[in-house]
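Participant: Have a look at this fold, sequence not included:
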């Protein structure tokens, strides 16, 4: 594996497991990578990985023309807090330095807010993928996650397949974008949600009941966001629990309702979200999605990759 410079940023929460931080540092250094801004893993302010200004500065450092760009910019963890710093980012400077450059900005969950804002305000493409503490510092490292991560950010094209049978036949092309559903819904009506036309929207979330998932999807639908998309690709919605009161209202029933109300194809089984074995997906890539009773195939291109 080629040695890379990896810049750590903490736009959201602080890592609550110091051992995970040390494991992540040890593993990446053992592979020959150079880590920058490690202090971001040790900052704390209330429940955040530093004050709002400190966390915004992690990203704004990338706009400094006198500083050499890293190969990878890796979010320490998710949680909450990215929305608080969106107004403080130097979008003009970040556009000038990062747009179409071979730099991989990577994270998921709360990092979705950063991804959306960078694309909406600066046209910067990023990656939904593993984070430093929870994934690189996991007690049991996922070989699947690590292999797919390095493959995704190092090649100009990427293909993801699933053998999960699909209820609808789909053959569409468009921009791939999305991420955490709660974050996407929270950005509706703000200048930080990109106005994507003809896109392929992927979504995921954690610890959310199907009715809460449906409510957030309805928000995207009723605000007009879904009506501009070619398809929805459902990632993992882990941690949600049903009760006796649900009386048959399951995740599958919710998806059927979304299909009926929106009229948009919904593809299921994308291995992305709060799971151990995680895909890495380029936010802003050109994508082609084909699905049928045998599964689906998602092909991506036109995104920054390491050289």
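Facilitator: Looks like it arrived, so ask away. These numbers come from a predicted model, not from an experiment.

Participant: drop to CA atoms for contacts and neighbour counts, all remaining ones
Facilitator: OK.

Participant: can I assume residue 178 sits in a helix?
Facilitator: No. With DSSP: H, G, I helix; E, B strand; the rest coil as the criterion, residue 178 is strand rather than part of a helix.

Participant: for comparison:
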């Protein structure tokens, strides 16, 4: 696995919008915050464009991201937000120049598509973490923001937090993969599908119906994907929905049932995803996870 170089004071970072549209005020806020942290900032030409629900049409979003991938002076790329749209452009991107000098790509939600290509095809690490869309609601002193910039500067975290009642205790080591569960499901049977053997999977989601979550978990179970994992980290499942005829289980209970016959450790309640706190994760990094009655722990 290839790890991009760490940032330093004065590094140049880029902001692009490969998915949903975002207002110019949020882009400007993010640019100002990043400059206050000592970075030079380059904003994609179409970053605040609007084409229906997208940040510009497919060609505009592709060209912005391609330019950032190719630029030698840009050392990290912040995706401005998720939403939907990255799957429409992922196969149009040429990573040949990027691979000559890889850089960090940061984002979550729909950006899971980019993470998947980076890890599963190109073997380059990337960061699941806060995006410019979140910056106006945060302070640079917030725990997840501070940890994000520590990671970018080479200071990898150890997370230790209160165990969840559904945790399955144990310890495991493996390469960290994953992201938004709906996007992981979307990429099944594509060139960007993950090979699960020996991996530690992180999942999160937002706004899904509980029966749909169960359907996604059953797909991963029936295909043998879940069986081959070394461990599972379950993040935030926020704003989940139910029908009038209730499904009968919570999101975490659905996930717990789907992996109940496997013996690897499972950690529930890691603070990453669409909630107020989104602690960064380095996808492509070999990590150790452990769970016991006193704590959950993730070591990078």
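Facilitator: Received, thanks. This one's a predicted model, so the numbers in the text were calculated from it and none came from an experiment.

Participant: Any idea what the TM-score is?
Facilitator: TM-score for the superposed chains, counting by TM-score structural alignment, normalised by the length of structure 2: 0.89, backed by 292 aligned residues with a CA RMSD of 2.2 Å.

Participant: counterpart of residue 97 of structure 2 in structure 1?
Facilitator: The alignment partner of residue 97 of structure 2 in structure 1, by TM-score structural alignment, is residue 93.

Participant: Which is the succeeding secondary structure element to the helix or strand where that match lies?
Facilitator: Using DSSP states H and E, residue 93 of structure 1 maps to helix 91-98. Under the assignment DSSP H and E, the closest C-terminal helix or strand after helix 91-98 of structure 1 is strand 104-107.

Participant: Mean distance between that next one and structure 2 after superposition?
Facilitator: Following the fit onto structure 2, the mean deviation recorded for strand 104-107 of structure 1 is 0.8 Å by mean CA distance after the TM-score superposition for structure 1.

Participant: Past that strand, which element shows up next along the chain?
Facilitator: Heading C-terminal from strand 104-107 of structure 1 (DSSP H and E), you reach helix 112-122.

Participant: After superposing, tell me the mean distance of that following helix to structure 2.
Facilitator: Helix 112-122 of structure 1 sits 1.2 Å off on average (mean CA distance after the TM-score superposition for structure 1).

Participant: follow-up on the earlier one: what is the neighbour count of the match of residue 97 of structure 2?
Facilitator: Using other CA atoms under 10 Å, residue 93 of structure 1 has 17 other residues around it.

Participant: In contact with the residue nearest to it when sequence neighbours are not counted, which residues are there?
Facilitator: Closest residue to residue 93 of structure 1 apart from its sequence neighbours, by CA to CA, 6 or more residues apart in numbering: residue 63 at 4.8 Å. Applying CA atoms under 8 Å, 6 or more residues apart in numbering to residue 63 of structure 1 gives the contacts 90, 93-98.

Participant: Filter those down to the buried ones.
Facilitator: 90, 93-95, 97-98 (16 or more other CA atoms under 10 Å).

Participant: Let me know the secondary structure of residue 77 of structure 1.
Facilitator: coil.

Participant: What's the match for it in structure 2?
Facilitator: Using TM-score structural alignment, residue 77 of structure 1 pairs with residue 81 in structure 2.

Participant: A helix includes residue 74 of structure 1, no?
Facilitator: No. Counting by three-state DSSP, residue 74 of structure 1 is located in no helix; its state is strand.

Participant: That one: neighbour count?
Facilitator: By other CA under 10 Å, neighbour count at residue 74 of structure 1 equals 21.

Participant: what's the spacing between it and residue 10 of structure 1?
Facilitator: In this view, residue 74 of structure 1 and residue 10 of structure 1 are 9 Å apart by CA to CA, to the nearest Å.

Participant: shared neighbours of the two, anything?
Facilitator: Common neighbours of residue 74 of structure 1 and residue 10 (CA under 8 Å, 6+ apart) do not exist.

Participant: Counting neighbours, show which residues of the host helix or strand of residue 220 of structure 1 come out buried.
Facilitator: Using DSSP H and E, residue 220 of structure 1 maps to helix 210-222. Under the neighbour-count criterion of 16+ other CA under 10 Å, helix 210-222 of structure 1 has 210, 213-214, 216-221 buried.

Participant: now stretch 247-265 of structure 2
Facilitator: 251-252, 254-256, 258-259, 264-265.
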